[in-house]
Structure formats: structure tokens, C-alpha cells
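Colleague: just a sequence and a predicted model for now, questions to come.
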Amino acid sequence: MLRSLTIRDMLLIDRLELSFGPGLNVLTGETGAGKSILLDCLGFVLGWRGRADLVRQGAGQGEVTAVFDLPADHPARAVLADAGIGIEDDELILRRVNGGDGRKTGFVNDRRVSGEVLRQLSAALVELHGQHDDRGLLNPRGHRALLDAFGALDPGETRKGWAARREAARRLEAAETALTAARGEEDFLRHAVKELEDLSPDTGEEAALDTRRRAMQAAERIRGDVARALQMLGPEGAEGAMLDAGRWLEGAADRAEGGLDEPIAALSRALIELGEAHRGVEVTLAALEFDPGALEAAEERLFALRGLARKHGVLPDDLAGLAEDLRGRLGRIDAGEAAIADLRAAAAAADAAYAAAAAALTEARRGAAARLDIAVAAELAPLKMERAVFETRLLPAESGPEGGDAVSFTVATNPGAPAGPLDRIASGGELSRFLLALKVCLARGNDALVLIFDEIDRGVGGATADAVGRRLRRLAEGAQVLVVTHSPQVAAQGAHHFRVAKSVADGMTTSTVAPLNEAQRVDEIARMLSGDRVTEAAAEAARALLSG
């Protein structure tokens, strides 16, 4: 609910503070008094795009503040949450400043926000209806949502079906694109996989081969020296000479008076050590034995591994993993057609599921449209338009998350006349009544929005104006309604009445708005009935309207 509106230095308003109440709030006043200024100012603080010259002449800046009561489940709270704005209680304060240079600055609960945030809040807070309003009931782009709201229809299954359909189509397209790209390298893959499988590389093989090759190369270089050393240590070398020396010394020992005993013992020990050395060298020489063909094979294998690694731009140890990857890619090509067939089947199933959900939604909309047409017809009769025909039309449209229906509200004002869009077929007064009847049907039970009707009763009077007023009062039972009106019958139905007046002082024109008490309401409605000169008969008629 809009609790209050405060205006400073805007258009013809100097200072103004208004408090609104629940139910039907009516604003009256002479033509040109400034009733539309209030709507301009309210639109300004709500971020609506409108006239640029809003600051009152002579003022440095203008400012408008609107205070709303916001229940815990109000849709505007979702907008606030998305904008990162917290709200501690049920009070929402919108403030917007218009500088003299034309710059506009908006605030929500004293936090600076963009005009877009204000407009998003506006959509959840206020709904404006007038003869030239192209954002509300006259805008065909919103008719489908209005019909869904009237019929309590939830397009959730259709939205899920649409999302699943798009995902299935995306996966199929991605698979087909990948298969097409893979087929372009199929020859390369088959050759590369064969080449890798023929070589059959193992992780760590390159390092092992390199170590083995270096060992064989080293053995080739030192084996000759070790063999020669072994020969020098053996019977034909040092061992043979030492044995001969031992025999010669032992033959002479008896005649040497013991002088050769120690040398003979030392030589015996040396022979033992020489034997150990010989055996060690012999073992080493045996270990250095290798097949020259094995060295050649190791070098060829090593060169083959390194060459293939360079060819594919990987490390030799990564060749085994590369082979597995290339086999996988080749396998996907071989299995691609089968996979794509499965994806095509899934896409077809998703299409069918979406089509079924959309068809069910269309059928539900047809039922809701029939009920809406009946409800609007029932509202038109008291508005003296019982011969008019309202029709909710469903036409095929491009499929989307909300289904494949285009919804439009059409009217035929006279029997046999062609039906067409509301704003093209109905005259000003007829359009007003159509909009009111439609809004009464669509807004039942919706108290989240403040409904504003700008001279929606224009062009009607008498009993029809009385019916309009009664419809507005009934509409206000479930929502706060603000009405700018010239009709005394409508004004008499209000729960709260404000009079807009214009005055000139010191060459400056200003507009004022004042709430009226019961006696003042009689005078204002009498003025609306009779003009500037209020007669007793007009006053009596005003009292009758207020009591009726």
C-alpha cells in the first residue's frame, strides 16, 4: 500500500505531503488544477520515463518521496534482494531527486540505486491504467501473463520442457560438430594409432633404455683394458712369475740359513691377494660381456621413441598416454553414429515432452480464456455495454519457455461489427469501461499492487458513471486504488477524497492537494455536479450520492 507521498519543488507544487489510506482514494479538481502532476511526480519517484522539465521554476532541485507498506510476502522484496538491499521492517522508502541540471538520483531506504532498480520495484508496486496507457492492459505483450494469472496457470512444466529440449538440442549439435571435426582427422588418427601401437611405448622406458645404452657403451670402452689386466694377472703374467720365484726361493731356502723364510711367507701371502684380484677382475670382465646387437637394438629403440615424441610434441614418457587418447578419439569416431542416433532419439523425446506440455498449457489457456470472456461480459452489462463482445484470442506463436501461444484481448462494440484490439476499436468512453471491466476480473484477490486509474471514467456519466464508481469501489476491496476523476458518481464511492486546486500568488502559480472531510466532500461533489455556483439542489444531490 502507498502510505504517503511527499513532493518538494516539482512542477507547480511547492511543498506537499499526502497520506493515503486503504481502499478507494479519489482525487478531484477542476481541469488544469494539476491532478496529472501528482501522477507525474509519483511516476518520477518510481523511475518512469517521462517529461524532463520537472523542477519547479526558480528552485535549485526537486524531490519526491514515496513510502510503501511492504508485507513479508510482497513481490517487491525479491527485487530488493536481487539489488542487495535489505529491509528491516515493512516500510519501503523511495526517494528521487531531480537536479536543476536535469540529473536524477534515486534512493531506496537511503541507499543510492539506479533508475532501472526503481522501475523494477515499480512493476511490483504500482499499476497504472488510463486511456493511453501502453504498459498495462493495452499492451498485447502482457496479455498472455494476465490470462495465466487469471486462470492460475503455471507454465512451470512447459519451462522445464523447453529447457530440456534446448539442452538435448545443444548436446546433439555438439556431438555432430565433434564428429564432423573428428572425421576430418580420421586418416591421421588411424596412422598415428598404428604407429604408436607398432612401437608400443611404455612409461619410463626411455630412461631405462638410456641407462642401459650408456652402460653398454662404457663396457665397450673399458673391456679391452680389463681383459689385458686379467691376462697380466694370470698364469702368463704376474701369477706365473710369482710362482716361478717361489719355486726358486724354496729350492735355495735350505742353503740360506733361514734368511728366505720371511720372503717366502710374504710371497705366499701376495699370491693369495693376487688370486683375489684375479678373481675380481675376472668377474668384472664377465659382467662387461654384451651382445653388440643388443646395443644397436637399444639405440634404435631409443631413437625411435624420441623421434616419435618429437613428432607429436610430447615427452617420451607421455607416448603411452597419447596412444590411449588417440585410440579414444578414434573410438568416438567409430562409435559416433551410434551415439548421435541416441542423442537424436533423446532430442526427439524432449521435443515430444515439450510439445505435450505446451499443448496442455494451450488447452488450459483456452479454458481460462472462455472463463475470462464470460466474466468480462458479466462486468460489461452494468456498464451499459451489454451489446459489446469481449474475446480472448489464442493464436499460434513462436515456441518458447511459456509455450507457443500469442494471447490478445479483442472487442467488438456492436453486434456484427468486426472485432479488433482494445485501443483500436473502442472509443474513449468505451475503452475506459472495457479496461475497468477487464481489470475487475483480472485483479480479484491481488492486493500486492497499488492500482491507479487516470480519468478512466472519461466520456461516461449518469448511471454508467455510477456503475463505474461501484466497480472501482469493489475493486478497492482487494487492493488499494487511486482514481483521478471528473465524475461525481465515481468520487462519491471513495473511502478517501482529495481535492486538487490551483492558485496564483505574487505571480507564481502553485497546485495544492488537500484531504476532504465529510462536509467538504459534499461541497466538492456539488461543485462537480453544478459547476462554480453550488446550489442547494446540487448539495442535496451530492449528499444523496454520498449516502447511496
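Modeller: Thanks, I have the structure now. Numbering: from 1, shown residues only.

Colleague: from here on, contacts and neighbour counts on C-alpha atoms
Modeller: Will do.

Colleague: other SSEs contacting the longest helix anywhere in the chain?
Modeller: Counting by DSSP state H, the longest helix found in the chain is helix 319-380. Helices and strands touching helix 319-380, as assessed by 3 or more C-alpha pairs under 8 Å, 6 or more residues apart in numbering; DSSP states H and E, comprise helix 143-150, helix 156-184, helix 186-199, strand 389-400, strand 403-412, helix 428-442.

Colleague: one more structure, for comparison:
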Amino acid sequence: MLQRLAIRDVVLIEKLDLAFAPGLSVFTGETGAGKSILLDSLSLALGARADSALVRHGAAQASVIAEFDPPAGHPARLLAAEQDIEVGGDPLLLRRVVTADGRSRAYVNDQPVSVGLLRRIGDELVEIHGQFESHGLLDATTHRPVLDAFAGSETGLTRTRAAWREWRAAAALRAEAEAMLKRARAEEDELRHAFDELAGLAPRLGEEAELAESRAMMQHGEKLIEAMNTASAALTRSGEVEASLRSAQRALERVAERAGGRLDGVIAALERAAIEAAEANALLERASAEIDVDPRHLERVEERLFALRAAARKHGTEVDGLARLKDELGRRLAALDGGGDDLARLAKAEQAARAAYMEAARSLSARRSEAAGRLDSAVATELGPLKLDRARFATRVEALDETAWGPDGLDRVEFLVATNPGTPPAPLGKVASGGELSRFMLALKVVLAGTSPIPTMVFDEVDSGIGGAVAAAVGERLDRLGGQVQVLVVTHSPQVAARGSSHYRVAKGDAGGKVLTSVAVLGEAERREEIARMLAGETVTDQARAAAQSLLGV
């Protein structure tokens, strides 16, 4: 609720600090005293359009601070927190400064913010209904949430929103798969040609290195054979090397016993040398036999190597990547062949999700239609005492085109009124006069009390053009509404003023050669005198005081 309003240099107000209490607060005073300045000041702090005309003559700037204390988790606190404004459990201070040249600055808890953010936060804290302006319910986009709150549709909304998300997710998956399949089919011929080419080539991992090695060996085959022959000749020249080593070994073995072990190492070395020589000769013969100097074989190796490298260049990969590419192309073709089945499965899942959404949304629609009837009846009950008995209030719930369906269901909701019998209902703001509009809003708010998170409501001259029993009915309803939310009312009706739990008198007077507006908080005796003035006019009589006392119930 609004706890404090501090105004500096706004039109006729030089300095004003007001504290507010819960319940119904009434503002009274002579016409032209400056009651509208209070509302303009509050509106300014809530993000209304700034105007240099609001700055008091001679002042450099005007400023307004509105202090609120919404509960934890309130939308206004959440909006502030989203913008990294530290609020915690402290009050929310909305401040607006307007300079004499028309420039404007906005602050929330002394942190600079845009006027747009200030307005968004203000809209969550105060709803103003006046003869020339009305926030909230005149905006048709608010009607569906209001009806849902009245209907108690939280569970249905949660279910519908969850079903909507699942449907959209399923539709996105189906659309993505469809697009992928379409692209794949457009590339199918190219894919199959590439796969067939690689399948015919049958590349193996590591094959390039093997072929390059074989090619290099075959290219140098003649030199390798020549070197191997020279080595073989050396091993077999003047008799076999191995035979010579064995002969030397046997000669030493015959005298080894007489050498006292001195020849044992030599004999062992000759043994090893003979074995290594025999193995070297065998390996040399095997290597020589493996050298391929057939030019036709070299040609085949080179053709294979060049074919692999050409394919790698064509597909933009390494030779060793060809085998992986072939496998990937195979998988894509397999997916293409089975893509119709996958698409059918996803389409079936999408249809199931749509059906679940439709079920939840239709249930929500039925709840809205039932609640609309109850709301219309409840509002009709309030209209008679407010001198709107010839008017008719109607809540229209109509189905949207599928293109307009959304997480909140299938419906458009709009509040309509017909002020005269026989005329079709039309939107609130288009058919109701200023006074009628305020009373329609009062009737609606009384019925909807407790369903909105907005903690403060302002009515400007809701009693315009009425009196007597109708004014008493307005006052009674404002009093009832004040039991649910904080209500501020600017009124000229003594019947309404008498209902206030707090009473403020607005007056205009001379102060040091300047005309200024002041506001006084009235005690019991002062209230009685003020209401008597409202009843009697310029001259307050004892009869007026008695009537005022009767209205106050004291």
C-alpha cells in the first residue's frame, strides 16, 4: 500500500508530506483547492507523462516521492529485482523529478531508471480511476487475467501453459525433422553418388602410408637389389664367412683345455658371430626376394595412391578421413531411407501434444464461460444501487483463431457494457460517461476485490452527478472495498466522505504573498465540521452539523 507521499514544488504545492493508512481515505475541499494536484503528483511518481507546467512558478524543479511497502514476492518487487535494484524487505521508493525546462528523471530506491520501468512498477502498485482517465480494466488485455483470477483458474492455467510448451516443443521437433528430410532429399542424388564412389574405392585407414612406402621401395628397387647383391657376395666371398668362423672356433676348441680358460671368451664370440652371420645372410636373401621391381606393380600402386588422394581433395578431407566419410554418408542415406518413419513418429507425437493442449484449454474455456456468467450476475447486483440499473454488464468470452492460440488458452475475454436498454454492449471506455465509468469500475472492483495484486486504488470524483441514496451506496461500496485494499477517494459527496477511515481536507490560501495548496488531516470534530460544510454549503448550520453527525454515526 501507499505509505507516504512527499511533494515538492508541484503547481500550488510548495512542500507537502502525507502519511497514509490502510482502508478508505477520503479527500475533500472546495472546487479548485488543488485536489487534482495531489492526483497529478501521485501519477507523476507512478510514471505518468511529465510536463514543465507541473513545476511551481519560480522553482527550479518539482519532485515527488511515493513510498510503498508491497509484500515479498509482489510483482512490483520482482520487476525491480529483475533490473538489479536492491529492494529486499525495504519499502519501494518511487521518485520523479521534473525540471522547469520539462526534463524528467526517474528513480526507484534512489537508483536511476527509465520512465518506462517506473510506469511498469507503478502499474503494479496503484490503479487510478477518474472521470478522464482509467488504468487497468479499460485495457482489454487485462480482462482475461482478471476473469481467470475471479474464476480461480490457477490450476487450469498452469496445466494449459505446460501443455502449450509441450505442444510447441513437439511441433518444433517435427518441423526441424521435416526440414532436414527435405534438405536431405534435395541432396539425395549427390549423396548416393558420393557414397557409391567411396564404396567402390573402399578406402582403408592407414592405406596411404602403406602405399607410399611400397611406392618408394619399388621406385628404388634396382639400387636396393644391387646393394643387397654386393652384401651377399661379401658374405660368401672366399668361402662362406660362417664356415670360416666355425673352422676357427673348432681349432681353438681343440686346445682350449691347455689355455686355462683364456680362449673361452674367444670361442663364445666366434659362436655368436657365426650365428649372426648365418642370420644376416638369411635375412638378406629374404629381403632380396621381397623387393618388387615389376613396373606393372608399381603402376598399380601409384594408380591406387593417386586415386585415394584425388578423392580426398574432392571431398575436402585427408586420405585417412575417406573411410569415415563413407561411413557417415552411409548413415545419412540410411536415415534418409527411414526418414519418413521418423517424421511420421514425430508428427504423431505433435498431434498427441496438440490434443493434450486442446483438452486443457477447452477445460479452461469452460471454466471461464461459467465464471463469466457469475461475474455478470454479481456486477448486475451492484449496478442498481449505483444508479446504473438501466445498464447491463457483459463478459464476452470468444474463441480465437488457431493462429492466435497461446499459453493462456483459446479465448479472448472482454468486458462490455450497454448503458441503455436495447443497445448492444460495447467496450467500457467507449460507451460510459466519466461518472458512469467510475461507478462501473467501482462495481467491478467490489466484485473482484481480493483477486488483484494491486494494493492501492484511487477514485477521482466517483460520485460525480449523484447524491442521496446513490451517493450513500457509492460510499458503502468504497468502504467495503477498503476492507480488501487501500482506497483513496477524491469526493464532493458528504455520504462518501463520512465513510472514510482517514479524512484529508485540501485547501488553498495565501502564504507570504503566495497562493499555496495545503492538506490537513482531520480529527473527529474537524471531520464533522467539514462534512457539515459539504452538506450546507457556504454557511454551516446546526442542522448541517447534526446531519453530519448522523452520517458519521457518532
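Modeller: Here it is on my side, so go on. Source: prediction; values computed, not measured.

Colleague: TM-score for these two?
Modeller: The TM-score (TM-score structural alignment, normalised by the length of the first structure) is 0.88; 521 aligned residues with a C-alpha RMSD of 2.8 Å.

Colleague: before we move on, the earlier item: columns distance to A207 of the first structure and mean neighbour count on top of the helices and strands packed on helix 319-380 of the first structure, output as TSV?
Modeller: As requested, these are arranged in TSV below (distance: least, C-alpha to C-alpha, whole Å; neighbours: other C-alpha atoms under 10 Å):
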stretch	distance to A207 of the first structure	mean neighbour count
helix 143-150	71	18
helix 156-184	34	17
helix 186-199	16	15
strand 389-400	61	16
strand 403-412	64	21
helix 428-442	81	23
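
Colleague: distance of G475 of the second structure relative to F459 of the second structure?
Modeller: Look at G475 of the second structure and F459 of the second structure: by C-alpha to C-alpha, to the nearest Å, they are 11 Å apart.

Colleague: over to A311 of the second structure?
Modeller: 82 Å.

Colleague: which of these two has more neighbours?
Modeller: F459 (24 against 19; other C-alpha atoms under 10 Å).

Colleague: now do the SS call for the more buried one.
Modeller: strand (DSSP: H, G, I helix; E, B strand; the rest coil).

Colleague: check P415 of the first structure too.
Modeller: Going by three-state DSSP: P415 of the first structure is coil.

Colleague: you'd agree it is up against E386?
Modeller: No - using C-alpha atoms under 8 Å, P415 of the first structure is not in contact with E386; the gap is 10.3 Å.

Colleague: out of these two, which sits in the busier spot?
Modeller: Counted by other C-alpha under 10 Å, P415 of the first structure and E386 do not tie: E386 has more neighbours, with 14 against 10.

Colleague: got the contact list for that one?
Modeller: 377, 380 (C-alpha atoms under 8 Å, 6 or more residues apart in numbering).

Colleague: for H278 of the first structure, see how far away it is.
Modeller: In terms of C-alpha to C-alpha, E386 of the first structure sits 130 Å off from H278 of the first structure.

Colleague: and if you look at R327 of the first structure?
Modeller: Shown here: R327 of the first structure relative to H278 of the first structure, a distance of 56 Å by C-alpha to C-alpha.

Colleague: then V67 of the first structure?
Modeller: Relative to H278 of the first structure, and taking C-alpha to C-alpha, V67 of the first structure is found at 110 Å.

Colleague: same question for G161 of the first structure.
Modeller: 89 Å.

Colleague: go on, T105 of the first structure?
Modeller: 103 Å.

Colleague: got a list of what the residue nearest to the spatial centre of the second structure touches?
Modeller: Residue closest to the average C-alpha location in the second structure (C-alpha atoms, centre = their mean): E82, at 11.2 Å. By C-alpha under 8 Å, 6+ apart, the contact set of E82 of the second structure is empty.

Colleague: just give me the match in the first structure for it.
Modeller: Using TM-score structural alignment, the equivalent of E82 of the second structure in the first structure is D82.

Colleague: distance of that match from P75 of the first structure?
Modeller: 12 Å.
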